[in-house]
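*Asks:* What follows is a predicted protein model with its sequence.
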Amino acid sequence: MNEPVADILPTMAGQRLARGAARLLRSMNHAVMTEFVPTRGLRVDLMSIGPKGEIWIVECKSCRADFAGDRKWQGYLEWCDRYFWAVDCDFPTDLLPDDAGLILADAYGAEIQRMAGETRMAGARRNRLTRNFARVAALRLHGVADPATLTDGAF
């Protein structure tokens, strides 16, 4: 008989938002990866690839200061087809740009409040990013199965 898996909540607020937003994306049949680096100098909270190959980025913001301190988010826009903010119900959403998507989340789930507009990436960039996503996902999965193979900077 299978034993139930412990539900261990992440300690940081942003990680809890990421968990809930990732659950939403999985329910939409997206493959989701946390802390992904689409290009040198950028690390997104969540990146997902949908069933038709669409690429979404979700940035999780736990408070006003977290949002105000983020100076890189506009660089993420060219690395996705749709861009979203994930926040909790107490976040002052009037701070967020209107043209991005909005997800309300907690550690257990999320709901899209506003769908992001679509800006399709160029085919060559999509191809490179999709291959990179697959490679990093495989390396992470292998690292879980065989931690001795983990090396610094592998993903």
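*Replies:* Alright, I've got the coordinates.
*Asks:* from here on, contacts and neighbour counts on C-alpha atoms
*Replies:* Fine.
*Asks:* just the strands in this structure please.
*Replies:* 31-39, 42-49, 55-60, 82-87, 101-106, 109-114 (DSSP state E).
*Asks:* so can I have JSON lines of those strands showing mean neighbour count?
*Replies:* As requested, the strands of the chain are arranged in JSON lines below (neighbours: other C-alpha atoms under 10 Å):
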{"stretch": "strand 31-39", "mean neighbour count": "18"}
{"stretch": "strand 42-49", "mean neighbour count": "21"}
{"stretch": "strand 55-60", "mean neighbour count": "25"}
{"stretch": "strand 82-87", "mean neighbour count": "25"}
{"stretch": "strand 101-106", "mean neighbour count": "23"}
{"stretch": "strand 109-114", "mean neighbour count": "16"}
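*Asks:* Using JSON lines, lay out these together with distance to Ala68.
*Replies:* Converted to JSON lines, these look like this (distance: least, C-alpha to C-alpha, whole Å):
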{"stretch": "strand 31-39", "distance to Ala68": "20"}
{"stretch": "strand 42-49", "distance to Ala68": "16"}
{"stretch": "strand 55-60", "distance to Ala68": "13"}
{"stretch": "strand 82-87", "distance to Ala68": "13"}
{"stretch": "strand 101-106", "distance to Ala68": "17"}
{"stretch": "strand 109-114", "distance to Ala68": "21"}
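*Asks:* Compare those and give me the one nearest Arg23.
*Replies:* Arg23 lies closest to strand 109-114 among the strands of the chain, at 5.8 Å (C-alpha to C-alpha).
*Asks:* Show me what the closest one packs onto, helices and strands only.
*Replies:* Using 3 or more C-alpha pairs under 8 Å, 6 or more residues apart in numbering; DSSP states H and E as the contact test, the elements touching strand 109-114 are helix 13-27, strand 101-106.
*Asks:* and here's the other structure:
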Amino acid sequence: MSQPAPLSAAWPLADGRQSETAASVQRGVCRLLRSAGFAAVTELPLASGRRADIMAVNERGDIWIIEIKSSITDFRTDQKWPEYWDYCDRLYFAIPPAMSPEIMPLEAGLIIADGFGAEIVRDIAEIRLAAARRKAVTLRFARAAALRLHNLRDPLSGGADCL
């Protein structure tokens, strides 16, 4: 059994890994999720070692992962997205308005987003996680969110290398 990937408490707002387009899509998706009753964490490391662009949880415990694709090249060079189904009830792609939605696989939902908001243009059926996996994912989400919040209040706490 492989070791879970470490979680980073470093606040990933401007970490240099995202393009301006991806950051804009992320902002719009997070606004949509919040208005739908979800709390979102960005750049969340999963136990598999992969990193979810956005993971969201609502008060019922529904878990969604949103994979941001900022360009056709981004989509074609990154085919890890099917692995995310092991960590969520619903999986969506989020793309900017300028990107053609026809190329996005039907095995995931689709969100069109810009820096101001987003819209689900294709929903996807829910595939509920097993209880043990749901608990593990929810705990990882909660710990990452709490540690990031703590780092905002106390940036010198030495928490950049923990959850």
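*Replies:* All right, it came through fine. All figures in this text were calculated on a predicted structure; none of them were measured in a lab.
*Asks:* How alike are these chains, TM-score-wise?
*Replies:* Laid over one another, the chains give 0.89 as their TM-score (TM-score structural alignment, normalised by the length of the first structure), with 147 aligned residues with a C-alpha RMSD of 1.6 Å.
*Asks:* Including distance to Leu95 of the first structure, could the helices and strands packed on strand 109-114 of the first structure go into JSON lines?
*Replies:* Formatted as JSON lines, these follow (distance: least, C-alpha to C-alpha, whole Å):
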{"stretch": "helix 13-27", "distance to Leu95 of the first structure": "17"}
{"stretch": "strand 101-106", "distance to Leu95 of the first structure": "12"}
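*Asks:* For Leu150 of the first structure, which of the ones you listed is the nearest?
*Replies:* Nearest to Leu150 of the first structure, of these and by C-alpha to C-alpha, is helix 13-27 at 22.5 Å.
*Asks:* Which stretch of the second structure lines up against the closest one?
*Replies:* The alignment of helix 13-27 of the first structure onto the second structure (TM-score structural alignment) covers residues 21-35.
*Asks:* repeat for stretch 136-145 of the first structure
*Replies:* Using TM-score structural alignment, the residues of the second structure aligned to stretch 136-145 of the first structure are 144-153.
*Asks:* Superpose on the first structure and give me the mean offset of the matching stretch.
*Replies:* For stretch 144-153 of the second structure, the mean deviation from the first structure after alignment is 0.4 Å (mean C-alpha distance after the TM-score superposition for the first structure).
*Asks:* Now the residue nearest to the spatial centre of the second structure: closest residue in space, sequence neighbours ignored.
*Replies:* Per C-alpha atoms, centre = their mean, the C-alpha nearest to the average position across the second structure is that of Ile54, at 1.4 Å. In space, Ile54 of the second structure comes closest to Thr42 once its chain neighbours are excluded; the distance is 4.4 Å by C-alpha to C-alpha, 6 or more residues apart in numbering.
*Asks:* wait, what's in contact with the closest residue to Arg16 of the first structure other than its chain neighbours?
*Replies:* The shortest distance from Arg16 of the first structure to any residue other than its chain neighbours is 4.4 Å, reached at Ala107 (C-alpha to C-alpha, 6+ apart). Listed by C-alpha atoms under 8 Å, 6 or more residues apart in numbering, the contact set of Ala107 of the first structure reads 9, 16-20.
*Asks:* Shared with the second structure, which of the residues you listed?
*Replies:* Retained in the second structure (both residues aligned by TM-score structural alignment, their matches' C-alpha atoms under 8 Å) from the contacts of Ala107 of the first structure: 16-20.
*Asks:* in the longest helix anywhere in the second structure, what's buried?
*Replies:* Scanning the second structure for the helix with the most residues, using DSSP state H, yields helix 131-153. Buried residues in helix 131-153 of the second structure, counted by 16 or more other C-alpha atoms under 10 Å: 134, 137-138, 140-141, 144-145, 147-148, 151.
*Asks:* And it, what does it pack against?
*Replies:* Helix 131-153 of the second structure packs on strand 38-45, going by 3+ C-alpha pairs under 8 Å, 6+ apart.
*Asks:* thinking again about what came up before, in the first structure, what residue corresponds to the residue nearest to the centre of the second structure?
*Replies:* Matched to the first structure by TM-score structural alignment, Ile54 of the second structure sits across from Leu46.
*Asks:* and that match, what does it touch?
*Replies:* Contacts of Leu46 of the first structure by C-alpha under 8 Å, 6+ apart are 18, 22, 32-36, 57-59.
*Asks:* ok, those vs Thr119 of the first structure, which is closest?
*Replies:* For the contacts of Leu46 of the first structure, the nearest to Thr119 of the first structure is Ile57 (12.1 Å; C-alpha to C-alpha).
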